[in-house]
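Enquirer: Test case, fold it:
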Amino acid sequence: MLSSRTPNKVGEFMKVVAIIQARMGSTRLSGKVMKDIKGKTVLSHVIERVKQSKLITDIIIATTVLERDSVIDMEAIKCGAKVFRGSEDDVLSRYYYASKENNADVVVRITSDCPVIDPFVIDEIITFYLKGKYDLVTNAGSDITQRTYPRGLDTEVFSIESLEASFINAKEKHQREHVTPYIYENSNKINYFKNDIDYSKHRWTVDTKEDFELITEIYDKLYKGNHDFHLNEIIELFKQDPNLFSINAHIEQKKTK
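Expert: Got it, this is the predicted structure:
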């Protein structure tokens, strides 16, 4: 159940909006967000898991105006999420207009290819952001040496003011395509949220057929109709079956520039 407002540290209330970017035209695994895992789409699983967050007010699926992405629009609505449609290439503008349309105070950026996204981690990052004075808090980010969470649990939290500054000032192509590079490149108020144990070697996103094979294996072993498995349960699964790691260990992450 999504809350109507999230209290911040001084007792005021802020609208925390999760914006999940999604499109059918992925370069490495086309149509990946509509692929089936245990009878539901990847996008459906992502939405269900984000709904478990106790601090997120609204979930917006930000897709493009292209006709091929109408299937994403329909799936998102079926899953109980809102939809915003905007530019395919200028993802920054898509996020900005989606945020403004939905009166966001705080934006939580999530991508639609992360079907084991962890709502508990999301809420920890949101809480940390609300207690501090940061332009952005992330467990991912541009500096990969700071990463301690598996890829696929990536969460970025920032204010509407930071997003608006990026929207107005970002001029470079990569700054428009990837939403947050302008903040990373122009702010000294960024916090890399870290786990006590470094699990950064794990890759739990869906960008290639090998990634999809691994996620399918995880779901086959842990999903019994409910999203009751999260970071700790998946790590335990890998301890029991170390061969899982080899399925996509050779895949390199795409560069953002």
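Enquirer: use CA for all of it now, contacts and neighbours both
Expert: OK.
Enquirer: can you give me the helices for the chain?
Expert: Taking DSSP state H as the criterion, the chain carries its helices at 42-50, 70-78, 91-101, 119-131, 160-169, 173-177, 181-186, 209-222, 231-240.
Enquirer: And those helices: which comes nearest residue 6?
Expert: helix 119-131 (9.6 Å; C-alpha to C-alpha).
Enquirer: List the buried residues of the closest one.
Expert: 119, 120, 121, 122, 123, 125, 126, 127, 128, 129, 130 (16 or more other C-alpha atoms under 10 Å).
Enquirer: show me what contacts residue 243?
Expert: Counting by C-alpha atoms under 8 Å, 6 or more residues apart in numbering, residue 243 touches no other residue.
Enquirer: residues touching residue 201, list them.
Expert: residue 150.
Enquirer: if you set the cut-off to 6 Å instead, what comes out?
Expert: Shown in contact with residue 201 (C-alpha atoms under 6 Å, 6 or more residues apart in numbering): no residues.
Enquirer: swap in residue 52?
Expert: residue 119.
Enquirer: Looking at the buried residues of helix 119-131, which is nearest residue 170?
Expert: For those, the nearest to residue 170 is residue 129 (23.0 Å; C-alpha to C-alpha).
Enquirer: Distance of the closest one relative to residue 8?
Expert: Distance, residue 129 to residue 8, using C-alpha to C-alpha, to the nearest Å: 9 Å.
Enquirer: Mutual contacts of these two, please.
Expert: With C-alpha under 6 Å, 6+ apart, residue 129 and residue 8 have no common neighbours.
Enquirer: And this one, please, so the two structures can be compared:
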Amino acid sequence: MTLFLVKRLTPTLSWVIDYALISSMTKIVAIIQSRQGSSRLPGKALKPLFNGKGALELMLQRVAPSKKVHQFIVATTRSESDNAIESLCKQLEVACFRGSEEDVLDRYFEAAKLVKATHIVRLTGDCPIQDYEVIDRLVSSFFEDDLDYAANAITPTYPDGFDAEIFTMETLKLLKEKATKPSEKEHVTPYIHSHPELFKIKNVSFNRDVSHLRLTLDTIEDFDVLQKLAPLVFGGTEYCHINSILDYLDSHPSLLEINKKYERNEGYKKSLEKDLNN
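Expert: Model prediction:
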């Protein structure tokens, strides 16, 4: 398998100083899980959202300027329906790994092992307006406190659609060994949340609680919201950060009515039902 790197930006002075906290042997890899086989919105990863680009391509555009991540990988499945995701990655010169459809934990483990990652940032492809500064803040906080795991949604304060996690390769290995429930394998990190005594954990909060906002992509209503936001987020000449998005939503509250009937983490709740039937 050929692996490609996302093109990087020139490092800034602040980037160089911040990296003093990080060992030269460290390799931070952001793995973005993505697949076409959604039950509620089939084909959502590549469904054109703005200027002919789908959610996955737009998300890669949003996270590529990260000053903390060394490499990005899209982790998709071996399903024939995901051949198009691999083709997109080759076109964009982004690394693509293909693995288990159901066991997402194994997909992460094998992808991280392949590129010799020391730290993994977990992202999901249904967050097309993710902000690279949200990721960088999480990574910085992780290294400042020498943690095993950090996330910004243990106690949610960010909008749904800006979730991110970071953990060590050692932590991922432990999850691979210990996780047995369907929910733990599908959602990668639940074992950490149910066994906090085994890990050094931190929740990274936003400066205000806007966790009720739904800016993720899982339903046709979500697609409608994101399509209406897309000109603001992707159409300008300057990067549109999370605060600008929130300011826009403050002045356009009707947008938030479109998909507010959906609960956060509905997919995880369904996985817990599988645990009971297993």
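Enquirer: Can you calculate the TM-score here?
Expert: TM-score of the superposed chains, computed with TM-score structural alignment, normalised by the length of structure 1, equals 0.93; 253 aligned residues with a C-alpha RMSD of 1.9 Å.
Enquirer: Out of the buried residues of helix 119-131 of structure 1, name the two that are farthest from one another.
Expert: The widest separation within the buried residues of helix 119-131 of structure 1 (C-alpha to C-alpha) is 16.3 Å, between 119 and 130.
Enquirer: With adjacent residues omitted, what lies nearest to the equivalent of residue 68 of structure 2 over in structure 1?
Expert: Under the alignment (TM-score structural alignment), residue 68 of structure 2 maps onto residue 55 of structure 1. Leaving aside its chain neighbours, residue 55 of structure 1 sits nearest to residue 6 (5.8 Å; criterion: C-alpha to C-alpha, 6 or more residues apart in numbering).
Enquirer: For residue 156 of structure 1, see how far away the one you found is.
Expert: Separation of residue 6 of structure 1 from residue 156 of structure 1 (C-alpha to C-alpha) stands at 17 Å.
Enquirer: what about the aligned residue in structure 1 for residue 88 of structure 2, distance to residue 44 of structure 1?
Expert: Aligned counterpart of residue 88 of structure 2 in structure 1: residue 75 (TM-score structural alignment). From residue 75 of structure 1 over to residue 44 of structure 1 the distance is 7 Å, taken as C-alpha to C-alpha.
Enquirer: Same drill for the two, tell me which one is more crowded.
Expert: Between residue 75 of structure 1 and residue 44, residue 44 has the larger neighbour count (other C-alpha atoms under 10 Å), namely 24 against 17.
Enquirer: distance of the aligned partner of the more buried one in structure 2 from residue 87 of structure 2?
Expert: Matched by TM-score structural alignment, residue 44 of structure 1 corresponds to residue 57 in structure 2. The gap separating residue 57 of structure 2 from residue 87 of structure 2 is 12 Å, by C-alpha to C-alpha.
Enquirer: Also residue 258 of structure 2?
Expert: From residue 258 of structure 2 across to residue 87 of structure 2, the span is 33 Å (C-alpha to C-alpha).
Enquirer: So which bit of structure 1 is stretch 163-181 of structure 2 matched to?
Expert: Under the criterion TM-score structural alignment, stretch 163-181 of structure 2 matches residues 154-172.
Enquirer: Which positions in that stretch come out as buried?
Expert: Buried residues in stretch 154-172 of structure 1, counted by 16+ other C-alpha under 10 Å: 154-160, 162-164, 166-167, 170.
Enquirer: From the opening residue of that stretch to its closing one, how far?
Expert: For stretch 154-172 of structure 1, the end-to-end distance is 23 Å (C-alpha to C-alpha).
Enquirer: Over to stretch 183-192 of structure 2?
Expert: Start-to-end, stretch 183-192 of structure 2 (C-alpha to C-alpha) is 12 Å.
Enquirer: neighbouring contacts of that stretch?
Expert: 103, 104, 105, 271, 272.
Enquirer: What of stretch 249-257 of structure 1?
Expert: So stretch 249-257 of structure 1 is in contact with residue 174, going by C-alpha under 6 Å, 6+ apart.
Enquirer: Next: stretch 230-241 of structure 1.
Expert: residue 118.
Enquirer: how does it look with 7 Å?
Expert: 118, 244 (C-alpha atoms under 7 Å, 6 or more residues apart in numbering).
Enquirer: which of the residues in that stretch are buried?
Expert: 230, 231, 234.
Enquirer: now that stretch: how far from the chain's centre is it?
Expert: 21 Å (C-alpha atoms, centre = their mean, to the nearest Å).
Enquirer: ends of stretch 38-54 of structure 1, how far apart?
Expert: End-to-end for stretch 38-54 of structure 1, by C-alpha to C-alpha: 25 Å.
Enquirer: before we move on, what about stretch 142-159 of structure 2?
Expert: Length of stretch 142-159 of structure 2, first residue to last, C-alpha to C-alpha: 20 Å.
Enquirer: mind listing what the match of residue 68 of structure 2 touches?
Expert: Residues in contact with residue 55 of structure 1, defined by C-alpha under 7 Å, 6+ apart, are 3, 6, 123.
Enquirer: Pull the contacting residues for the residue nearest to the first one when sequence neighbours are not counted.
Expert: Nearest-residue entry for residue 3 of structure 1: residue 57, 5.1 Å, with adjacent residues in sequence omitted and distances by C-alpha to C-alpha, 6+ apart. Counting by C-alpha under 7 Å, 6+ apart, residue 57 of structure 1 touches 2, 3, 4, 5, 15, 16, 17.
Enquirer: Quick one, which of these are buried?
Expert: Here, 16+ other C-alpha under 10 Å leaves 5, 15, 16, 17 buried among these.
Enquirer: Brilliant, that's me finished.
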